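Engineer: Here is the input, now give the coordinates:
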Amino acid sequence: MTDIVLNAAEDAERLRAPAGEYLVRLSGDQTGGSIAIVEYVFPPGALGAAPHIHHGHEEHFQVLDGEVTFDLADRAVAVGAGGTVSVPKGVAHGFRNASDDWARCLFILTPAGYENYFREIHRALERGEELDPERLARLRAAYDTVTLP
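Structural biologist: A predicted model of the protein is given here:
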């Protein structure tokens, strides 16, 4: 990456999610693969991601609105707006919206690439395909991510 990248809010790539919506704010295509930023907006009671482990990238979260519950190896932690969670490669985690309000958070992915997983989910939903847990696990595996039982 040698040039400044400036994306207006309305330039976000909008992607359907099983619950809610992903907005790609900064893509690896724009950063030479160094980083991607994806916003996720999801409803009360929604599972954001079942427990999983990324082997190819770190994932950092910032809660923008509402409250997101992170399921970590030894505990569940509710994180409110402004809070951050940083998950290194190889560490199990999952997250959900256990609150009664919509939640909004950023995923900061280093290096980039996992935003393409969200694009694959979007394409499958647009084609009307079912995204059962087994299908999601296969999609994640293509991005060096293991879904846990």
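Engineer: going forward, measure contacts and count neighbours with C-alpha atoms only.
Structural biologist: OK.
Engineer: Now do the contacts for the residue nearest to L106 when sequence neighbours are not counted.
Structural biologist: Closest residue to L106 apart from its sequence neighbours, by C-alpha to C-alpha, 6 or more residues apart in numbering: E39 at 4.4 Å. For E39, the contact set (C-alpha atoms under 8 Å, 6 or more residues apart in numbering) comprises 22-25, 104-107.
Engineer: which outside residues touch stretch 56-69?
Structural biologist: Counting by C-alpha under 8 Å, 6+ apart, 76-89, 95-99, 101-112, 114, 143-145 sit against stretch 56-69.
Engineer: got it, and stretch 109-123?
Structural biologist: Contacts of stretch 109-123 (C-alpha under 8 Å, 6+ apart): 15-18, 22, 24, 27-28, 33-38, 56-60, 131, 139-140, 143.
Engineer: Contact partners for the closest residue to P43 other than its chain neighbours?
Structural biologist: The shortest distance from P43 to any non-neighbouring residue, by C-alpha to C-alpha, 6+ apart, is to W102 (4.5 Å). Listed by C-alpha under 8 Å, 6+ apart, the contact set of W102 reads 41-44, 65-66.
Engineer: And this one, please, so the two structures can be compared:
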Amino acid sequence: MGVGSTLWLKVTGEESLGLVIVVSGVVHSGGTPLRIHESEGEVVIVIEGELDYQVGDDRGALTSGGILWFPRRVPHAVANLSQEPRRFITVVTPSGIEDFFRGQRDYLTSGPAGHLPDPQRLAAVPGADLRRVVGPPLTARNERPNRVNIGAVPQAVDACRGAAYFAQIAPYVA
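Structural biologist: Okay, the predicted model is just below:
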């Protein structure tokens, strides 16, 4: 999710018979790159603080109590652009992404502390092909956003941009 983020799986796919997963988290700063989920829809609920988001071409910010829907196959990202921790809950349907999170965590914790992840190995984590990175993480709203032609992003660029995101969150997924 971002630098120093922690995620907790509260409801797994096994517990919900494949319907959903529920994740509780804290993001200290930063966020996910712009990405597309081929198989899942996602709801983000801000519990404390403010999170910036992008869904398709729409940019905005949510404050405590705000709810956001990320439909499947629509580019989306969320970020904490402040230096204060922000708390959130995410509901993903159907389940399955938790196995991807665990695969990321397992790869990233297998190397020495502080090592840079290999983008090709991260892109090889089972399920990465269903959750493509298509752009960089969000920046401050007054900065010019990076525009990406989603159909033209090569797989190698996807993997490289995804490496920083995965390195930030995966070690903390239970």
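Engineer: Out of the contacts of stretch 56-69 of structure 1, which sit inside strands?
Structural biologist: Among these, DSSP state E puts 76-80, 84-87, 95-96, 103-110, 145 in strands.
Engineer: What subset of these is buried?
Structural biologist: By neighbour count, with 16 or more other C-alpha atoms under 10 Å, those hold 79-80, 87, 95-96, 103-110, 145 as buried.
Engineer: Which single one of the residues you listed is nearest to R135 of structure 1?
Structural biologist: Relative to R135 of structure 1, the closest of these is T145; by C-alpha to C-alpha it sits at 13.0 Å.
Engineer: Trace that closest one over to structure 2, please.
Structural biologist: Counting by TM-score structural alignment, T145 of structure 1 corresponds to R131 in structure 2.
Engineer: Next: A36 of structure 1.
Structural biologist: By TM-score structural alignment, A36 of structure 1 lines up with I21.
Engineer: S27 of structure 1 touches E13, doesn't it?
Structural biologist: No. Applying C-alpha atoms under 8 Å, one finds S27 of structure 1 not in contact with E13, separated by 9.2 Å.
Engineer: of the two, who's got more company?
Structural biologist: The neighbour comparison of S27 of structure 1 against E13 (other C-alpha atoms under 10 Å) goes to S27, with 22 against 14.
Engineer: Could I get the full set of strands for structure 2?
Structural biologist: 6-11, 21-27, 30-31, 33-37, 41-48, 50-55, 58-63, 67-70, 76-80, 86-93, 131-137.
Engineer: is it possible to export those to JSON lines including distance to Y107 of structure 2?
Structural biologist: What follows is the strands of structure 2, written out as JSON lines (distance: least, C-alpha to C-alpha, whole Å):
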{"stretch": "strand 6-11", "distance to Y107 of structure 2": "17"}
{"stretch": "strand 21-27", "distance to Y107 of structure 2": "20"}
{"stretch": "strand 30-31", "distance to Y107 of structure 2": "20"}
{"stretch": "strand 33-37", "distance to Y107 of structure 2": "19"}
{"stretch": "strand 41-48", "distance to Y107 of structure 2": "24"}
{"stretch": "strand 50-55", "distance to Y107 of structure 2": "28"}
{"stretch": "strand 58-63", "distance to Y107 of structure 2": "32"}
{"stretch": "strand 67-70", "distance to Y107 of structure 2": "27"}
{"stretch": "strand 76-80", "distance to Y107 of structure 2": "23"}
{"stretch": "strand 86-93", "distance to Y107 of structure 2": "22"}
{"stretch": "strand 131-137", "distance to Y107 of structure 2": "17"}
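Engineer: Please report how far the nearest residue to A46 of structure 1 once chain neighbours are set aside lies from G48 of structure 1.
Structural biologist: Spatial nearest neighbour of A46 of structure 1, excluding adjacent residues (C-alpha to C-alpha, 6+ apart): N97 at 5.3 Å. Separation of N97 of structure 1 from G48 of structure 1 (C-alpha to C-alpha, to the nearest Å): 7 Å.
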